[in-house]
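Novice: task: produce atomic coordinates for the following.
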Amino acid sequence: MSDLLRPSIRIPAVCAELLTHVRQAPPLTHCITNAVVTGFTANVLLAVGASPAMVDIVGEAGVFARIASGLLINLGTPSPEQRAASLEAAAGANAAATPWVLDPVAVGALPVRTALAADLVGMRPTAVRGNASEILALAGSGAGGRGVDALDDSDAALGAARSLATRFGAVVAVSGAVDLITDGTRVIRIANGDPLLTRVTGGGCALGALMAAFLGAARDHDADALEAVSAATLVYTLAAEHAARVADGPGSFAVGLLDALAGIDPADVTAEARVDENLGHVEEEAK
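Specialist: Prediction:
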């Protein structure tokens, strides 16, 4: 890690504030997500204090995106109706200035979702979340991974993430052993988390929904999109650490993650965060 990075004080503080706001005024979080993870995603949002709504029907998705606090579009199982609903919801969110997150699951390797992801990223999401292989593929720098599995680490996708952020005005979050979040200039790295997150179906997908919730909460408070996405990542990965301490394996971890999200305290965030923040010298860091 570059010596241009320093421990971040701002991100844990913003995270603690936004976590409090999420619980005091639950953001209505509109999710168009894949069939495998719908229940888990809703439970993650409920556990942290947000209000989930799984609205993925053509004719309703655009309407609901206009009234939601935040929107997630996840391409895990893109049926024909869900593909149309995703485009409708993105247009509705843009019309109402609703922040939205694109999760381009398994792009690069599979043609239908790859084409859809290209259309959606062109609609300028507030944030894009994926593993390194997905971010590389979305930026045109790689062929994707094996489905949802990443074949690259997060730092391998830094250039691609910066490119996407600059071209489309989005915050780009790359999930990995160390999560990397950038707006094209600033770079945040979060080293919290636990490998058991990769052993639970929906571990990454639910994080995208949490980002949408925190972006919704940030609209009415003093936090920008980079800070909101980083805050969601920090809450989620820190909760994973708490859950892993008492888990016997993936099954008890999944249940424990919900309990940890419900029980995590803003003071835990500021005390236990492992966050480093680039000062804006991205070109020097890349050398």
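
Novice: okay, CA-based contacts and neighbour counts for the rest of this
Specialist: Noted.

Novice: all helices of the stretch 151-287 of the chain, in order?
Specialist: 158-168, 203-218, 225-246, 250-263, 266-272, 282-286 (DSSP state H, counting those that start in this stretch).

Novice: and for comparison, fold this next one:
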Amino acid sequence: MTHPNTPTLDDLAAALDALRAQTPLVQSLTNIVSANFLTNVLLAAGASNAHIDNVHEAGGFARLAGGVLINLGTPDDGTAAAFTAAAEAAHDAGIPWVLDPVGVGGLPWRTGLAADLLKYRPTAIRGNASEIIALAGRGGDTRGVDSADEAAAAIPSALALLTHADAVSASGPVDYLVGRDGNGGVAGLRIAGGSAMLPRVTSTGCSLGGLVAAYLAVAPTPLIGLAAAHTHVAVASEIAEENSSGPGSFAVAYLDALFTVDTDTLRSRARIEAFHPVEKDEN
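Specialist: Next comes the predicted model:
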């Protein structure tokens, strides 16, 4: 039996309408590889971005943003301090923030940094399966920023991370999402689709984290915001693959598709399925 508060297509369509109506401002503290593409993704989807990652301004700006992304892709001592300042400020001000634990598990220093950031209770955690498993302290096998685990294998770890966050996702050919409903219940959602071209273009995963932050700023619950971002990406990337011939043309077509996806497209192409995350998932 699925949870009665599992997000529906109506919820996701309403979140897309809200994103376009409100144009939320995301503060991104992200890696040097992804900053430009992430900004373009947010602008195309209907949000906006400010890349504020210095320790002098990160905390203050986090209090003004609609949502905050903290991405651990290329951390150093300065950005680590900025991560902490932004996470603490967002938590204290009630601003939703996303932790994207890039490379956690394979690199001890950033793994410890990610664990320290959990004390500021991210609204959502988004990573690949290996990163989610490692962040929960259950192992995890990473190859750089790539996952060596299937997303379904991360469900127990994602559930464990709900001690620190309201919603958690593990990305893969099928994305698995879990989240709390505010009344102690836990809901789960599978999101299929997407494109095999996504990992052929840098920062598509990192930009998903930014889109999650944007949707969290307008959605009624963290799980709806997380699911809306994943679904928007899955649908747009499928459309982009249909209109491209390789990674270069896919990147351009992906931005176009993020822009043109509307609620009718979302309803007709989204492949979402509720599941009970407390029980062992066999799929």
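
Novice: can you pull the TM-score for these?
Specialist: Here the TM-score for the pair of chains, by TM-score structural alignment, normalised by the length of structure 2, is 0.94; 277 aligned residues with a Cα RMSD of 1.8 Å.

Novice: one step back: just so I know, which of the helices of the stretch 151-287 of structure 1 lies nearest Ala85 of structure 1?
Specialist: Closest approach to Ala85 of structure 1 among the helices of the stretch 151-287 of structure 1 (Cα to Cα): helix 203-218, 16.8 Å.

Novice: angle of that closest one against helix 250-263?
Specialist: 10 degrees (axes from the mean of the first three to the mean of the last three Cα atoms, to 10 degrees).

Novice: check the offset of helix 203-218 of structure 1 from the chain's centre.
Specialist: 5 Å (Cα atoms, centre = their mean, to the nearest Å).

Novice: possible to save the helices of the stretch 151-287 of structure 1 as JSON lines with mean neighbour count and distance to Ala91 of structure 1?
Specialist: Shown next, in JSON lines, are those (neighbours: other Cα atoms under 10 Å; distance: least, Cα to Cα, whole Å):
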{"stretch": "helix 158-168", "mean neighbour count": "21", "distance to Ala91 of structure 1": "15"}
{"stretch": "helix 203-218", "mean neighbour count": "29", "distance to Ala91 of structure 1": "16"}
{"stretch": "helix 225-246", "mean neighbour count": "24", "distance to Ala91 of structure 1": "19"}
{"stretch": "helix 250-263", "mean neighbour count": "19", "distance to Ala91 of structure 1": "31"}
{"stretch": "helix 266-272", "mean neighbour count": "15", "distance to Ala91 of structure 1": "34"}
{"stretch": "helix 282-286", "mean neighbour count": "11", "distance to Ala91 of structure 1": "32"}
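
Novice: Ile67 of structure 1 is nearest to which of those helices?
Specialist: The nearest among these, by Cα to Cα, is helix 203-218 at 11.0 Å.

Novice: give me the helices and strands touching the closest one, please.
Specialist: Under the contact criterion of 3 or more Cα pairs under 8 Å, 6 or more residues apart in numbering; DSSP states H and E, helix 203-218 of structure 1 touches helix 10-24, strand 28-32, helix 38-48, strand 70-74, strand 100-103, helix 225-246.

Novice: got a markdown table for these, with distance to Val128 of structure 1 too?
Specialist: Output for these, formatted as a markdown table (distance: least, Cα to Cα, whole Å):
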| stretch | distance to Val128 of structure 1 |
| --- | --- |
| helix 10-24 | 19 |
| strand 28-32 | 14 |
| helix 38-48 | 17 |
| strand 70-74 | 10 |
| strand 100-103 | 5 |
| helix 225-246 | 10 |
